[in-house]
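[1] Predicted coordinates and the sequence they were generated for:
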Amino acid sequence: MDGAVTVTGTAESPVDPGAGFLRSFGRQVKLLREAAGLTQAELGTSVGYGEAHIASVEQGRRIPKPEMVEAMDRAVGGRGVLVAMKGEVERARYPSFFRQYVRLEAEAAQLHAYDSHVVKGLLQTEEYARAVFEMWRPLLDADTVEQRVAARMERQRLFSRRPAPLLSFVIEETVLRRPLGGRIVLRAQLEQLLLHGHERNIEIQVMPTEREEHAGLAGAFTLLHIGDRRRMAYMEVQNESALHSDPKKVGAFESTYGVLRAQALTPRESLTFIKKLLGEQ
């Protein structure tokens, strides 16, 4: 990804390498379990899950959490075989079109995002994220919703990374007024934005609906700075994505983002605005 590259992806791809990996991982779990002389029920009891859960993992239909992978490895005497696959298992939680972006996001020294429909995933509360995934069309099944929510919460480890990345977000006022999941969920989300907005490495800006000029009409996007030189731009719409590293394309997005920040409320004005919205809930 060091040259001028544009990578596109779609959730509608007929072959999902993540699904194939999960089936392979499940077969490995089954082989190790049987070699250890354990039934599915016995393994489930050992790691704190039900027999049906173990069966789903072995069939590649359920994605185990990292701590479950570690527990299964210990229970079957895997000697680190399952743990070695933990990273790939975790990435399989994400839709196929999103996985490459997630890897880059975790490495980012800077991340800057403009959002026009929902609060950025990195900033979402668990209940807000669940509401977003439950509204997904076509509908996601309950297990997939919980997997996606857990994966979204895992991404927020970025906030505790040291050295801390520099993060900024421009969010449309309409996003902050839209009560996805209900008023209680929205209130908790606004409170979380206030908490993040007071961090020294995070700046949140609100784009007022009343603005007569707006540079972001082409839609939402995210800018990533990886290390000192790699700059990338990411876009996603209707389960299709594009990841750009072409300096000209990335530069155009950076220019747009600069104008958006100038048009939006300042970070201090934005926190005051969010406090005002909280008072209206």
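    Sure thing, it's come through.
[2] from here on, contacts and neighbour counts on C-alpha atoms
    OK.
[3] Find the helix or strand that Lys248 is a member of.
    Element membership of Lys248 [criterion: DSSP states H and E] is helix 247-263.
[4] Just name whatever secondary elements that helix is in contact with.
    With contacts defined as 3 or more Cα pairs under 8 Å, 6 or more residues apart in numbering; DSSP states H and E, helix 247-263 has these neighbours: strand 202-207, strand 221-226, strand 230-237.
[5] Take this one as well and set it beside the first:
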Amino acid sequence: MTDGIGGAAPCAGGGEPEVSDSLKAFGEVVKAFRKRARLTQEQFAPRVRYSVPTVASIEQGRRFPPPDFVERAEQVLDAFGALRGAARHLSRQPGLASWFRQWARLEAEAVSLYTYECRLIPGLLQTEAYARRLFVNQLPPLDDDQIEAQWTARADRQRLLRERPNTAFSFILEEHLFLRRMGGVEVTRGLIDHVLGVAELRNVEVQVMPLVRENHAGLHGPMRLLETPDNRWFGYCEGQESGQFIADPKVVSALQMRYARMRSQALTLEDSLSLLQRMRGAL
């Protein structure tokens, strides 16, 4: 499943996430504070409301710690803010496809981020209900732990919209993405409400490409563009089980031209929000 489907694709092999240095370091910090508190894993697990195997996986760096685990562990172990601080520096690898990780690292520092999507709502804009429906529909099927890992990675990425108020986010979304009603009426209603809410942020622009459009510069498929703090531009395009990171200035320039043309072909910001509100009312 591509990032377009997941916003954070499953790990290679479909099992535990690949171990990263930051995960292993976080696990060692948890273990050190647990031992300082003179707690065994069996004693510690119920206090943070997770199973012993889950605690063991986190301490071994094999599992990305959910936000509520970090908060509970911080309190139970009286960790002086160390666990919260360490968690902020975890790599975004767990729950992300190997081909997407380079883009995700740049995405976290970008000053501009542009996304055109024609297949489904991009991960940064998905609601939990919408995302979980995508996960449930994935083939080969995911187990519960894999779904949780994917949603954790998704929610983590979505924090960028609010934690980076100086980053300019632009989204161009095809109208049919909302008409599909993925997950049913209630899921779609919640999705539209969420997108309308995100669009109120000063650093976020959402435009809708109308269903009927005689000229369309995006027929080559979905694309992402970002600008780094040193003002370099990169592109990213994705397929079923692969992603293409684009650094060639000539190719990036072509993508920028297409995106600029689509911005003029899509509905204005005001008309886009008006259309979403009408679609919401028609559900």
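    Now that the structure is in, tell me what you want to look at. Quick caveat: nothing in here was measured; it's all calculated off a predicted structure.
[6] Let me see the TM-score of these two.
    The pair, once superposed, lands on a TM-score of 0.82 when counted by TM-score structural alignment, normalised by the length of structure 1; 272 aligned residues with a Cα RMSD of 3.2 Å.
[7] re earlier: now the helix holding Lys248 of structure 1: buried residues?
    In terms of neighbour count (16 or more other Cα atoms under 10 Å), helix 247-263 of structure 1 has its buried residues at Pro247, Val250, Gly251, Phe253, Glu254, Thr256, Tyr257, Leu260, Arg261, Gln263.
[8] Have a look at how far, on average, the helix or strand that it is followed by is from structure 2.
    As assigned by DSSP H and E, the chain's next helix or strand after helix 247-263 of structure 1 is helix 267-280. When structure 2 is superposed, helix 267-280 of structure 1 averages 1.2 Å from its matched positions, counting by mean Cα distance after the TM-score superposition for structure 1.
[9] which residue numbers in structure 2 go with helix 267-280 of structure 1?
    Aligned using TM-score structural alignment, helix 267-280 of structure 1 spans residues 269-282 in structure 2.
[10] circling back: who wins for proximity to Ala71 of structure 1 among the helices and strands packed on helix 247-263 of structure 1?
    Taking Cα to Cα, strand 221-226 is the member of those nearest to Ala71 of structure 1, at 33.5 Å.
[11] mean shift between the closest one and structure 2?
    Superposing on structure 2 and averaging over aligned pairs (mean Cα distance after the TM-score superposition for structure 1), strand 221-226 of structure 1 comes out at 0.8 Å.
[12] Kindly report the same for stretch 167-176 of structure 1.
    By mean Cα distance after the TM-score superposition for structure 1, the fitted stretch 167-176 of structure 1 averages 1.0 Å away from its aligned residues in structure 2.
[13] matching residues in structure 2 for that stretch?
    Using TM-score structural alignment, stretch 167-176 of structure 1 pairs with 169-178 in structure 2.
[14] May I see the buried residues of the matching stretch?
    Under the neighbour-count criterion of 16+ other Cα under 10 Å, stretch 169-178 of structure 2 has Phe169, Ser170, Phe171, Ile172, Leu173, Glu174, Glu175, Leu177, Phe178 buried.
[15] residues contacting Pro229 of structure 2?
    Residues in contact with Pro229 of structure 2 (Cα atoms under 8 Å, 6 or more residues apart in numbering) are Glu109, Ala110, Val111.
[16] Identify the residue of structure 1 aligned to the last one.
    Structural alignment places Val111 of structure 2 opposite Ala109 in structure 1 (criterion: TM-score structural alignment).
[17] Grab the nearest non-local neighbour of its match.
    Pro165 (4.7 Å; Cα to Cα, 6 or more residues apart in numbering).
[18] how many neighbours does that neighbour have?
    For Pro165 of structure 1, the neighbour count with other Cα atoms under 10 Å is 19.
[19] Compute the inter-axis angle for the helix or strand where Leu195 of structure 1 lies and helix 267-280.
    Remark: Leu195 of structure 1 resides in helix 183-197, with elements defined by DSSP H and E. Counting by axes from the mean of the first three to the mean of the last three Cα atoms, to 10 degrees, helix 183-197 of structure 1 points 160 degrees away from the direction of helix 267-280.
[20] helices or strands up against helix 183-197 of structure 1?
    helix 126-134, strand 202-207, helix 267-280.
[21] before we move on, back to that, ok, now which ones touch the residue nearest to Ala109 of structure 1?
    Contact partners of Pro165 of structure 1, counting by Cα under 8 Å, 6+ apart, are Ala108, Ala109, Gln110, Leu111, Leu158, Phe159, Asn201.
[22] Now, of those residues, which are buried?
    Ala108, Ala109, Gln110, Leu111, Leu158, Phe159.
[23] Tell me how far the spatially most central residue of structure 1 lies from Tyr128 of structure 1.
    The residue lying closest to the centre of structure 1 (Cα atoms, centre = their mean) is Arg152, at 4.0 Å. In this view, Arg152 of structure 1 and Tyr128 of structure 1 are 11 Å apart by Cα to Cα, to the nearest Å.
[24] what's the answer for Arg155 of structure 1, then?
    Separation of Arg155 of structure 1 from Tyr128 of structure 1 (Cα to Cα): 15 Å.
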